[in-house]
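Asks: take a look and give me a structure for this.
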Amino acid sequence: MTSTTTTFVAGAVAAARGRTVRQTAVRASTTRPGLLLLQSKAFYSSSSQPDPRYDSPINGPLSTLPAHLDLPPPRKPGESVLGYYFKIGKGYLSFYKTGLKNAAWVNPRLAGPVMARWREDRGYAGMVQNKWITRSDLQLLKRNQHDFRRIPFFAVLFTICGEFTPFVVALFSNIVPITCRIPTQIQSDRKKREQRIKASFEAFLPSTSINRPVEGLDKLTWKEKVHCSTVVGRHSGLWPSRILPLPFGFVLHKRLSRYEVYLATDDMLIAKGGGVMKLSPPELEVACVDRGIRVLGKSEQQLRADLQRWLTDSKKGVTIWERWLALPTS
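Replies: Predicted coordinates:
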């Protein structure tokens, strides 16, 4: 690791302690949260240009997604092996630096005003009632909170491994901020999630629970709660839930309850922002994964149809629990 990289990581950890958030929160009354998507573009990797078709507050700030990973083309005959892999290492190093910068400094800075208003309105209900929040604001809060907790651990990992970080993140995927997840890692995580869902249907969830109508969370059995949590990743896949009961069942219940509120809010803001056709392809995939919709092997058109079906079911009053207990047909 170079001294420059070490200095950068130290600065990232310092920013992760919340200094920037506290400084920015005092300006909450003068910043329009709906403009955060546009503001964040100035801090995003210059090598990745946003698509003007999806320039809408329905999409989260670009800085909350993984940065552009710029790798060299396949090695040409006669090209130096050492030089080629040096370019690859340089590409990954730049990627992780940008991701850490966004997670530790850019996103907390953008989230400060939104968080101040969130506290003032006392959560989702107040924000929705006052009608100022956009889906971009909601996703900024959610992703910033997710990444903020992981910065110190990942910064240590990055300091130790440097350019070799891609080789070890597979072992510690859960501690990696969203902004620092490489494409192969994202695909691997989604594949594991879908395998867990399939295994839950086949070997864990009782047959009497499949496709049964459920009015609410309180009507779920313990196994049904664990299954629903598996569908949307509310507990670690490392826990052998089919063998040992999850400890602190009330914690899982609380997580599912909060997630229900989040999805209801997100559904409403997608509709308010213009519908599924306004979502960019990366945001479309994230929205589907958030709802337990399978994404691997599907085209963009199929994903938009699946998400639209979800929103239609929400309007019809079909509970999320019924949808997660329904055996997937595709």
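Asks: from here on, just use CA atoms for contacts and neighbour counts.
Replies: Fine.
Asks: what strand or helix carries the nearest residue in space to Pro57 that is not next to it in sequence?
Replies: Counting by C-alpha to C-alpha, 6 or more residues apart in numbering, Pro57 lies nearest to Ser136, which is 5.2 Å off, once chain neighbours are set aside. If you go by DSSP states H and E, Ser136 is part of helix 135-148.
Asks: cool, Ile243 as well?
Replies: Per DSSP H and E: Ile243 is located in neither a helix nor a strand.
Asks: coming back round to it: the residue nearest to Pro57 and Ser63 touch, don't they?
Replies: No - at 11.3 Å, Ser136 does not count as touching Ser63 under the criterion of C-alpha atoms under 8 Å.
Asks: returning to what we had before: check contacts around the residue nearest to Pro57.
Replies: Shown in contact with Ser136 (C-alpha atoms under 8 Å, 6 or more residues apart in numbering): Gly34, Leu36, Leu37, Pro57, Ile58, Asn59, Gly60, Pro61.
Asks: quick one more, to check against the first:
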Amino acid sequence: MSARSYLSSALSSSLRPRCQSGRKVNCDLRISSSFGPNQPAIFISWKSIPTRNYASPANEKRSVRASSQPVQKSDPTTSTTTTTTTTPSSTSEVNAPLSTLPVKLDVPAPAASDATPIDQFKRYIALGRAYYSFYKTGLKNVYHNYKASIPLRRSLGLPTYLPTSYPPATQTSSSQDDKTPSFFSAARGLGFTRADIQLVRRAAYDVRRMIPFTLILLICGETTPFIVLALGNAVTPATCRVPRQVEKEREAKLKRKNAAIAAHQAAVQGSMAPVAVGSKEELAILVDQYADVGFANTASAEEVLRACAVFGLAKTHTRPSALVPVVYRPRLRRWVQYLELDDRLIKQGGGVKAMSADEVRIAVEERGGVGAGGDGRNDWKAEMEERKWLEKWFERRRVD
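Replies: Predicted coordinates:
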């Protein structure tokens, strides 16, 4: 083999790794032969070397970021772990984004009966970490939900950074027209759906509880679940409520509702017979009286308190009557306006059949139907009962 051939072979071998790595160099390599003054120089152009178009690390990172951006009206996905936030978007017109609901709480399995004290201690540590991660994820969702609701709040004329809910408070009194302001026409004119309005309402509700709950989480750390169960929903965002807390609050709502309905029956009909949960008699009281704006404007103070207890707007129906004109009557009036708006948005979005199981339960409980699906059941039978109850509500409500 001649020296020139040997040099050419060596250069080709040294340049092959560069070609395979995908690097592109826009210059020519000039190597002069030293075998003699009359020998021609060797010219190797890197442009002529075939290369493959590999994505650089910078391009790869850029493409990942672009693909991870939320797409308008895309399906939100909730991770089964408690360390991933959800995108506050929904393809459904009637179902709120999944980020407004609590994520799944993954707790360690119970310790065996023969577990050592060290193993039990480790499980408690893992349990505390699971709750802490659950709460942290819930707070992240609160932040992202409110951030996503800011453009909607501006369109609705609500304060951007003052977490008020929609519909806003009105100055309607008993001497004025009983008709509710057409919040539905305003929302429909803007092209808003129930999913949009629910995002605005739930984000504002959670933000009002975010600061005190965050302080509790920072101070108490892994013991936060015990503090939260004692304080209840007053300081806990909806995205941070564990299943036991939700069930405990549902039981309390059912007791308050039964007591208020019993007081109504005794005062109006003089009957002490209890009204069955989910019955036609109970539905008639809820739809024809408590959910009517005229009732909210003209009912007695005692009846207003009973209606507030049924809808979860008061802890008990035995509050002082002096608070009704300044607190509970405006609160009931605003709630009735919200129910009218929500009813129309549900019908516009496809009705009860288009709603998810979680949204059906929330809608039933907001209308005073807590307990319609049974005592603490979460199976498909409970869902069917709640759907039937909500269908009956719309049949009696006669939403336009």
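Asks: got a TM-score for the two of them?
Replies: Here the TM-score for the pair of chains, by TM-score structural alignment, normalised by the length of structure 1, is 0.74; 274 aligned residues with a C-alpha RMSD of 2.9 Å.
Asks: before we move on, the earlier item: ok, the contacts of Ser136 of structure 1 in structure 2, which still hold?
Replies: Checked against structure 2 using both residues aligned by TM-score structural alignment, their matches' C-alpha atoms under 8 Å, the contacts of Ser136 of structure 1 keep these contacts: Pro57, Ile58, Asn59, Gly60, Pro61.
Asks: and which of these is nearest to Gly237 of structure 1?
Replies: Ranked by distance to Gly237 of structure 1 (C-alpha to C-alpha), these are led by Gly60 at 26.6 Å.
Asks: counterpart of that closest one over in structure 2?
Replies: Aligning on TM-score structural alignment places Gly60 of structure 1 opposite Ala96 in structure 2.
Asks: what residues does Leu36 of structure 1 make contact with?
Replies: For Leu36 of structure 1, the contacting residues are Pro61, Leu110, Ser136, Asp137, by C-alpha under 8 Å, 6+ apart.
Asks: if we go to 10 Å?
Replies: With contacts defined as C-alpha atoms under 10 Å, 6 or more residues apart in numbering, the neighbours of Leu36 of structure 1 are 57, 60-62, 107, 110-111, 113-114, 134, 136-137, 140.
Asks: work out for me the element it sits within.
Replies: In the assignment (DSSP H and E), Leu36 of structure 1 maps to helix 36-40.
Asks: what's the next helix or strand along the chain from that helix packed up against?
Replies: Downstream of helix 36-40 of structure 1, the next assigned helix or strand under DSSP H and E is helix 81-101. Counting contacts by 3 or more C-alpha pairs under 10 Å, 6 or more residues apart in numbering; DSSP states H and E, helix 81-101 of structure 1 packs against helix 3-16, helix 151-161.
Asks: tell me the counterpart of Pro237 of structure 2 in structure 1.
Replies: Pro237 of structure 2 maps onto Pro177 in structure 1, with residues paired by TM-score structural alignment.
Asks: who's in contact with the residue lying closest to its match once chain neighbours are set aside?
Replies: Spatially, and ignoring its direct neighbours in sequence, Pro177 of structure 1 is nearest to Asp147 (4.6 Å; C-alpha to C-alpha, 6+ apart). Applying C-alpha under 10 Å, 6+ apart, one finds that Asp147 of structure 1 lies in contact with 16, 64, 100, 102-104, 107-108, 154, 175-180.
Asks: how far away is Asp147 of structure 1 from Thr7 of structure 1?
Replies: When distance is defined by C-alpha to C-alpha, to the nearest Å, Asp147 of structure 1 is 20 Å away from Thr7 of structure 1.
Asks: one more: Leu296 of structure 1?
Replies: For Leu296 of structure 1, the distance to Thr7 of structure 1 - C-alpha to C-alpha - is 39 Å.
Asks: check Leu220 of structure 1 too.
Replies: For Leu220 of structure 1 relative to Thr7 of structure 1 (C-alpha to C-alpha), the value is 50 Å.
Asks: pick out whichever of those two has more residues nearby.
Replies: Leu220 (17 against 11; other C-alpha atoms under 10 Å).
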